[in-house]
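**Student:** Sequence first, then the predicted structure, then my questions.
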Amino acid sequence: MAFDTKLKQWTSLGLGTVLMTGALAGCGEATKPADTPAAAEVSETEANSHAGGDHHGAEADAAAPATEAGEGEGGVTIEAAYTDPVVYKSAIAIAAAHVLAARDAYAEGKTEAAAEMFAHPVSEVLFDMEPVFASQGVEDFTGLFSDTSAAVFAGESQEQINARTDEILAALDKAAESAPETDMSDAMVSASVASDQIERASDMYVLSIDSDFYETYLDGYGFYKAAELTFSQNEAAIEAENANAASAIRSALALLAEAYPTALRPDSLDADASALAVAASEVQLELSQ
């Protein structure tokens, strides 16, 4: 089935219907029981109602800034993704963040949250990115997300879910290889993607402080893990080209590690949100030099 046709069908049906139970909620919302209609359906209005991060739920919507023209639900400026490798790869990192969070949530026994997180990137970012991927010759890989979400509901072992996660991450890495080319070095593209994920993780921590929703915290945890993964894969190259930026990223990740110690939300969120915001800004500042 063609990439765009499949996504349109999933959207019109409601993603949760396709994924067995109709139980999927948007990230950052309270987990719904299995007989609740899916909240993953994306209308054109919804797709342009979120910006600046993976913000969902009443509290998050109230905190989200006005959407820029052309932004999808995940706060990605889709038009820019055709020509800007940072925007393109940041969209992919958003999907990876959800997958990493889902894998770790499943390991902690959070089955419903894990299933939601595995499925949500389709409506959160992949639907909007479909024409960009098509223009870059990227083959459809969205079935991996729905299959893994279904596998979670089916009770597959952690080892099986880990293997499925690795398969998704490999598909995302392959899609990243088709990013548009610019004069920016690969190292600085990767550093900028890590910066984007650090900022998202910082923003979600602020939202988590004012929210009881587990998924809000889990979103932030995923963004932190995506930033960590991006940096670890490119640390030597980033260090060689911009040592100050590399140092700022390390410092921000160290603070995020304290804020998001595990995929389980702590009883109290007592990390310094202001320090997180400052650290994220310092990364951006070093990258702008």
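**Tutor:** Yep, it's here.
**Student:** C-alpha from now on. contacts and neighbour counts both.
**Tutor:** Will do.
**Student:** Assign a three-state SS to the most centrally placed residue in the chain, would you?
**Tutor:** Per Cα atoms, centre = their mean, the C-alpha nearest to the average position across the chain is that of Ile94, at 2.5 Å. For Ile94, the assignment made with DSSP: H, G, I helix; E, B strand; the rest coil gives helix.
**Student:** these two touch, right, it and Ser123?
**Tutor:** No: between Ile94 and Ser123 there is no contact under Cα atoms under 8 Å: 11.7 Å.
**Student:** Need the overlap of contacts for those two.
**Tutor:** Overlap of the contact sets of Ile94 and Ser123 (by Cα atoms under 8 Å, 6 or more residues apart in numbering) is empty.
**Student:** about what we covered before: residues in contact with the residue nearest to the centre of the chain?
**Tutor:** Gly74, Pro121, Val125, Gln197, Phe223, Ala226.
**Student:** What about those residues, which one has the most neighbours?
**Tutor:** Counting neighbours by other Cα atoms under 10 Å, Phe223 leads those with 31 neighbours.
**Student:** That one and Ala194 touch, don't they?
**Tutor:** No: if you go by Cα under 8 Å, Phe223 and Ala194 don't touch, sitting 9.1 Å apart.
**Student:** Please enumerate the shared neighbours of the two.
**Tutor:** With Cα under 8 Å, 6+ apart, Phe223 and Ala194 have no common neighbours.
**Student:** where exactly do the helices run in the stretch 151-289 of the chain?
**Tutor:** 158-176, 186-209, 214-241, 243-259, 273-288 (DSSP state H, counting those that start in this stretch).
**Student:** circling back to that earlier point, Val283: which of the contacts of Ile94 is nearest?
**Tutor:** Nearest to Val283 out of these is Gln197 (Cα to Cα; 11.1 Å).
**Student:** Spit out the contact partners of that closest one.
**Tutor:** Here Gln197 is in contact with Ser90, Ala93, Ile94, Phe223, Tyr224, Ala226, Ala227 (Cα under 8 Å, 6+ apart).
**Student:** what about 10 Å?
**Tutor:** For Gln197, the contacting residues are 53, 90-91, 93-94, 97, 191, 203, 220, 222-228, 230, 280, by Cα atoms under 10 Å, 6 or more residues apart in numbering.
**Student:** mind checking how far it is from Tyr224?
**Tutor:** In this view, Gln197 and Tyr224 are 6 Å apart by Cα to Cα, to the nearest Å.
**Student:** for comparison:
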Amino acid sequence: MGIRKTPRLLAGVSAIAILGAAGCGESPEAETGTAPQSQSGQSGAESAPESGSPSDGAAEAAPNYAMAGEGEGEGAGGNSGGEFGIDPEAAANDPVIYLTALEVMRAHYVAGLAALEAGERSAGAAMFAHPISEIYVDLEPVIEERGVESFIDTLNAASVAPYEGASDSEIEARVNDVLAALDRAEAAAPASDDMVEVHARVLADLIERAALQYEFARREPAAGEAYLDGYGFAHTAAQWADAHMAEIEGEHGEFAEGARTALERLLAVFETPVPPESYAYTADEVVEASNAVQSALSRL
């Protein structure tokens, strides 16, 4: 399933570029930085898991920092499109991939709102634009097949808002519409015999993404977008944990303990959407906690 750029999407993307040039002198894609590759199969460029079953545990491969950056219309998923290797064809039947795709989208809006509140309007605008071409365009047919109405217009409205002279409150309202649409799409996720494990795997994926972005941001400070991406993943993982940790802990105590430790470290280093002058944990300490989560995941 290649990237399907509908007329409405192209109109939205064109509007971003035109309004960005006129309003800010900078398009949402102006910030650079590459996204590190996750170790798990669904998160990186490796093959996606078999459809209809939860994703496999983490592989032992080292992170690859040479993957494509965001905003180019195609991530590390090869011909399937999708950011960080999210395969829309697999998402049609695999609830882990389906929910992860939507939560990765959510992370961008969480990060974008935080950047906006911190006065980083351009960085926030970029976060609102990326999920459209990187994830949603390929995922839209899957979402519609699940009985959820397309929300491309809602996404476009949020992405162009910073360049239309919208106030912060107006932008926040449009982003909240996106978040509500993501909630509706998640409610229609494919079923699994073990949704607790599904929720654990989505949490582990978000934790891993945040940890790898943090490691990359520390190694390449000039790639400021990596830090903001990591902020979004970390805080979205925390939200996911708030919703699902009790059930996960009831069945997978070791995993839950490791996830709590990883989240504690991630939230400490991603306390704000702007890189701080000093950090509570080293990159090694954060990645080590994430690796412990992946190890526990492999034993579920």
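**Tutor:** The structure has been received and is ready for your questions. Computed from a predicted structure; not experimentally measured.
**Student:** TM between them?
**Tutor:** Here the TM-score for the pair of chains, by TM-score structural alignment, normalised by the length of structure 1, is 0.79; 264 aligned residues with a Cα RMSD of 3.2 Å.
**Student:** circling back: overlap in contacts, Gln197 and Tyr224 of structure 1.
**Tutor:** With Cα under 10 Å, 6+ apart as the test, Gln197 of structure 1 and Tyr224 both reach Ala97, Thr230.
**Student:** quick revisit: which residue in structure 2 aligns with the residue nearest to the centre of structure 1?
**Tutor:** Ile94 of structure 1 maps onto Val104 in structure 2, with residues paired by TM-score structural alignment.
**Student:** Kindly report the same for Ser281 of structure 1.
**Tutor:** Per TM-score structural alignment, Ser281 of structure 1 is aligned with Asn291.
**Student:** So its match sits against Gly258, correct?
**Tutor:** Yes: in this structure, Asn291 of structure 2 is within contact of Gly258 by Cα atoms under 10 Å, at 9.2 Å.
**Student:** tell me, what's touching the two both at once?
**Tutor:** Residues touching both Asn291 of structure 2 and Gly258 by Cα under 10 Å, 6+ apart: Ala204, Leu297.
**Student:** gap between the closest residue to Cys24 of structure 2 other than its chain neighbours and Ala157 of structure 2?
**Tutor:** In space, and not counting its chain neighbours, Cys24 of structure 2 is closest to Tyr163: 7.3 Å by Cα to Cα, 6 or more residues apart in numbering. Distance of Tyr163 of structure 2 to Ala157 of structure 2, computed by Cα to Cα: 11 Å.
**Student:** One more: Arg106 of structure 2?
**Tutor:** Here Arg106 of structure 2 is placed at a distance of 15 Å from Ala157 of structure 2 (Cα to Cα).
**Student:** Thr111 of structure 1 matches what in structure 2?
**Tutor:** That one, Thr111 of structure 1, aligns with Arg121 by TM-score structural alignment.
**Student:** What's Phe151 of structure 2 aligned with over in structure 1?
**Tutor:** Alignment note (TM-score structural alignment): Phe151 of structure 2 maps to Phe141 of structure 1.
**Student:** and that match, how many neighbours?
**Tutor:** For Phe141 of structure 1, the count of nearby residues is 15 (other Cα under 10 Å).
**Student:** so what's it closest to, chain neighbours aside?
**Tutor:** With sequence-adjacent residues excluded and distances taken as Cα to Cα, 6+ apart, Phe141 of structure 1 is closest to Ala171, at 6.7 Å.
**Student:** residue contacts, the aligned partner of the one you found in structure 2?
**Tutor:** Taking TM-score structural alignment, the alignment pairs Ala171 of structure 1 with Ala181 from structure 2. Neighbour list for Ala181 of structure 2: Leu102, Val148, Glu149, Ser150, Phe151, Ile152, Thr154, Leu155, Val175, Ala187 [criterion: Cα under 10 Å, 6+ apart].
**Student:** Tell me which residues touch the residue of structure 1 positioned farthest from its centre, please.
**Tutor:** What lies farthest from the middle of structure 1 is Ala240; by Cα atoms, centre = their mean that is 27.5 Å. Residues in contact with Ala240 of structure 1, defined by Cα under 10 Å, 6+ apart, are Ala187, Ala246.
**Student:** Please say which position in structure 2 it maps to.
**Tutor:** Per TM-score structural alignment, Ala240 of structure 1 is aligned with Gly250.
**Student:** Next one: its match from Ala256 of structure 2, what distance?
**Tutor:** 9 Å.
**Student:** wait, isn't Asn162 of structure 1 in contact with Ala101?
**Tutor:** No: between Asn162 of structure 1 and Ala101 there is no contact under Cα under 10 Å: 11.6 Å.
**Student:** Common neighbours of those two, please.
**Tutor:** Common neighbours of Asn162 of structure 1 and Ala101, using Cα under 10 Å, 6+ apart, are Ala107.
**Student:** quick one: which of the two has more around it?
**Tutor:** A count of neighbours by other Cα under 10 Å puts Ala101 above the other of Asn162 of structure 1 and Ala101, at 29 against 19.
**Student:** in which helix or strand would I find that one?
**Tutor:** helix 85-107 (DSSP states H and E).
**Student:** Pro37 of structure 1 too?
**Tutor:** Under DSSP H and E, no helix or strand contains Pro37 of structure 1.
**Student:** Spit out the contact partners of it.
**Tutor:** Counted by Cα under 10 Å, 6+ apart, Pro37 of structure 1 has contacts Gly14, Leu15, Gly16, Thr17, Thr21, Gly22, Ala23, Leu24, Ala25.
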